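Novice: Sequence unavailable; structure follows:
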């Protein structure tokens, strides 16, 4: 009887959404051949989709080592589909390493990994949305699905484990340090940014910086090319492909028949986050000065619950902007537009993906993702970037003014303790929610031909219109006590004082704050009577 096998290059396992909206599972070979027919990867979680995308990018890089520079990239882009010849040749060369059940070198696993005395663990330790010993927050599984998993889904979660697994104590001592203690997996420490195109073909190329400085194909290598994980002692990435396929865990899947029943998970190759901007292209960075006088770049993570557009000041950071440093994804997209490899008016999507861990990094508390559409010129043009960022500042000022009004209305009504602050936060978030769709539509309308001053004024009119509508609702809903008013304390210590505050006064203060925040909306028009 032949050994069991599940060849990821020929067996369908990658869940995708096709152009007609239907879902399908494709093998690696089929996916690359049909990437132009696929809208997006559509796995169980957005983080899983990112993990699969990073595998595809690694294979594409290793299949096309001779393609260098924006001009070469442009030729690939204009073809409209991937040429399967080189990709097929590469997959043929390494086909045995893509076998999930290979007896010696199973894909992304260590065949010799032995379970601890307590035995193997259930598949809950492989799945991000599955409760682990009471620590999980939610699950999409019930019944028998809690106990076993097919090979296709196991492969997807295996990639996710290496990319986003939580830290802490694992079931078995493994890795170079022969320890059970593991750091958060590599992608879990990043604020992932994915550039999306109309099809998966476009998405793959948009996330494929291939300038000469981006990698040395003769030095770089994927995990399956470098030997077994347990033999890897180095913690210095050889290049972007090494990072894309970084083995953050040492794993072995335990199967019976055609189902994965259990797993063994231990620490993998440790990798510090600092100064990896030359090899990690899918995140932005923060700069910080060390006491030794050196400069450290560290991945900038996303704030859970904050929409992507509110984080644009960090995403579209300029070189030298305070403590921010732009990611390679943004620099590459700018280069493609500047070199006219992407045409004027090219629409792209920006998507952020991330996870929030508990304070010890031992469990995933929340996963989040968000995206928006904009023209590539908004990313490439310093003027349009500055306009998009300043518009977020306008929204911040409008939302803060609304929050201040809600707080003062609460104080005027006699509320005390945490209540005024809570009302302030609720109103501020309501302001952002009201501006969410308008900002996305306004951003999408920006082009290389946009009149900057008119676009700025148009957005500020939108901000003031929405926050004033919400302010009117707050004032109309004020309690009788707030309408009557009362004396409230302001300041502390020697500067403390008591002032009278009612709903009318709070509203006037709000209107003044709006006029101060947006003076250009109230400036005398040219030609107006003196």
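Specialist: Nice, I can see it. Just so it is clear, the structure is predicted and the values come from calculations on it, not from any experiment.

Novice: use CA for all of it now, contacts and neighbours both
Specialist: OK.

Novice: And for residue 129, the neighbour number?
Specialist: Using other C-alpha atoms under 10 Å, the number of residues around residue 129 comes to 19.

Novice: meant to ask about residue 219, not that
Specialist: Going by other C-alpha under 10 Å, the residues that sit close to residue 219 add up to 10.

Novice: Return the residues in contact with it.
Specialist: In this structure, residue 219 makes contact with 238, 239, judged by C-alpha atoms under 8 Å, 6 or more residues apart in numbering.

Novice: so it, which of the three states?
Specialist: Secondary structure for residue 219, judged by DSSP: H, G, I helix; E, B strand; the rest coil, is coil.

Novice: show me where the stretch 151-300 of the chain has helices.
Specialist: For the stretch 151-300 of the chain, helices defined by DSSP state H, counting those that start in this stretch occupy the ranges 151-164, 200-206, 240-244.

Novice: go on, the stretch 351-500 of the chain?
Specialist: Counting by DSSP H, counting those that start in this stretch, the helices of the stretch 351-500 of the chain are 376-380, 382-412, 419-445, 452-476, 480-484.

Novice: quick check: angle from the longest one to helix 419-445?
Specialist: Per axes from the mean of the first three to the mean of the last three C-alpha atoms, to 10 degrees, the angle that helix 382-412 makes with helix 419-445 is 160 degrees.

Novice: A further structure is provided below for comparison with the first:
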């Protein structure tokens, strides 16, 4: 007698780690019992008890960013907020906020209706996978689990968190594998992949995932319930759920060599942009994943424009592109781009569309930035994960756009003196070492490590105190302190003292050229009106 095929249904199986809100004092409902709070939950329990969950506790930022998009789509579909009609969309969402939780009957009906599409190992519709890969790819040349798990080294890549033995890989559980399945769909690299043959087309290269190298911004409330509702993008009046389909809702698998299915609204836009096709291979028990196929999904590129959680910028050539993830850039430097309709900057950044309505859910929303600093192909640099204090609501409460404008001014001032400090120490180093040109140096690294954390603390202090008048002098003093500390050791030599003194003018904007006929150049005064 043959055994039952492996199964791991994401609706019921615990796979999403969560952090629970503190227990409500005096509440004796069974669902509030502290003993009934598992470390991980399935999708049904996550939605049912979202009002009791503080946040999803996934430690891998790109996996959380990807999962958020899946959860937004599920929330929109379950609540009927996937369409603008009937009535007013914002009013319907506000009614849900007032209820304080998702209706248990609605959650049960929704998860029951969709349960069969969330089995990770279903032979016909495995969740976010293509079962055809078993026949279209070479079974003797699979990707393997080390390549599937994006935090492991594979091939000639460096080790991040652990060393592995490719001859005897540590097999992941389905709960671990599905998170990295999501990372591949959203952040997968371009370039070489497993060969896939579809009819007469045989190819072994793929396009980068839609979020590769980007930083996405998510509103977060006091509970997961608030976070999911605040993160919903408002659909256009022409969006219909019958055509705005998530990949697991389609009856037929798409043709890989034809044009990708069109994005018809927020649900498909959040879940159907992947350029990679994957298939997980479970062991006989279904408790471990023993192998994986990873290859291209479509020959044509799916546009990534329109993602509502990215800051979109304009290149010098006039092309729109999402702000890239930079592990060295603190989140406060993006705050004005999240709050202002038209923030300052030559790149003309546009704030994520979701923030135009997010504050309707709560005035105490934080911003969570999640991303992955990468290049377009195989190089992965660093995860990015940062959270602001509650900031979205106070712009609505306190003097509106005037505060947001001051936030933008603080950011500009902080970056101005950071950039001046960077040039000053590089110029001083070049003069001290007699280098042929100004370039990166150890002084620049040391100065940045001293200045930027101090500038961030200054930013949040002045924002909290609503003290904006003396900000230029405050940031200038921070730059001066960092410069003096980093260059102090060179003052003991004539060459060093001369180089440090000459380069210091860069902290104040550098030399100023006089008008023609006035005798050449002069140096800028050490204190300008702007710096007072």
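Specialist: Here it is on my side, so go on. Note that the structure is a prediction, hence the values are computed from the model and not measured.

Novice: hang on, the earlier thing: how about TSV for the helices of the stretch 351-500 of structure 1, with distance to residue 267 of structure 1 and mean neighbour count added?
Specialist: Shown next, in TSV, are the helices of the stretch 351-500 of structure 1 (distance: least, C-alpha to C-alpha, whole Å; neighbours: other C-alpha atoms under 10 Å):
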stretch	distance to residue 267 of structure 1	mean neighbour count
helix 376-380	38	23
helix 382-412	40	23
helix 419-445	40	18
helix 452-476	49	17
helix 480-484	59	17
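
Novice: Distance to residue 272 of structure 1 for these - can I get that in JSON lines?
Specialist: Converted to JSON lines, the helices of the stretch 351-500 of structure 1 look like this (distance: least, C-alpha to C-alpha, whole Å):
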{"stretch": "helix 376-380", "distance to residue 272 of structure 1": "29"}
{"stretch": "helix 382-412", "distance to residue 272 of structure 1": "31"}
{"stretch": "helix 419-445", "distance to residue 272 of structure 1": "35"}
{"stretch": "helix 452-476", "distance to residue 272 of structure 1": "42"}
{"stretch": "helix 480-484", "distance to residue 272 of structure 1": "54"}
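
Novice: quick one: which of those helices is nearest residue 34 of structure 1?
Specialist: Of all those, the one in closest proximity to residue 34 of structure 1, counting by C-alpha to C-alpha, is helix 376-380 (24.9 Å).

Novice: Report all helices and strands that the closest one contacts.
Specialist: Packing partners of helix 376-380 of structure 1 (3 or more C-alpha pairs under 8 Å, 6 or more residues apart in numbering; DSSP states H and E): helix 328-338, helix 382-412.

Novice: Out of the ones you listed, which is closest to residue 305 of structure 1?
Specialist: Evaluated over those, closeness to residue 305 of structure 1 peaks at helix 382-412, with 15.4 Å, by C-alpha to C-alpha.

Novice: so what secondary structure elements neighbour that closest one?
Specialist: In terms of contacts (3+ C-alpha pairs under 8 Å, 6+ apart), helix 382-412 of structure 1 is packed against helix 312-315, helix 376-380, helix 419-445, helix 452-476, helix 480-484, strand 486-490, strand 497-501, helix 503-517.
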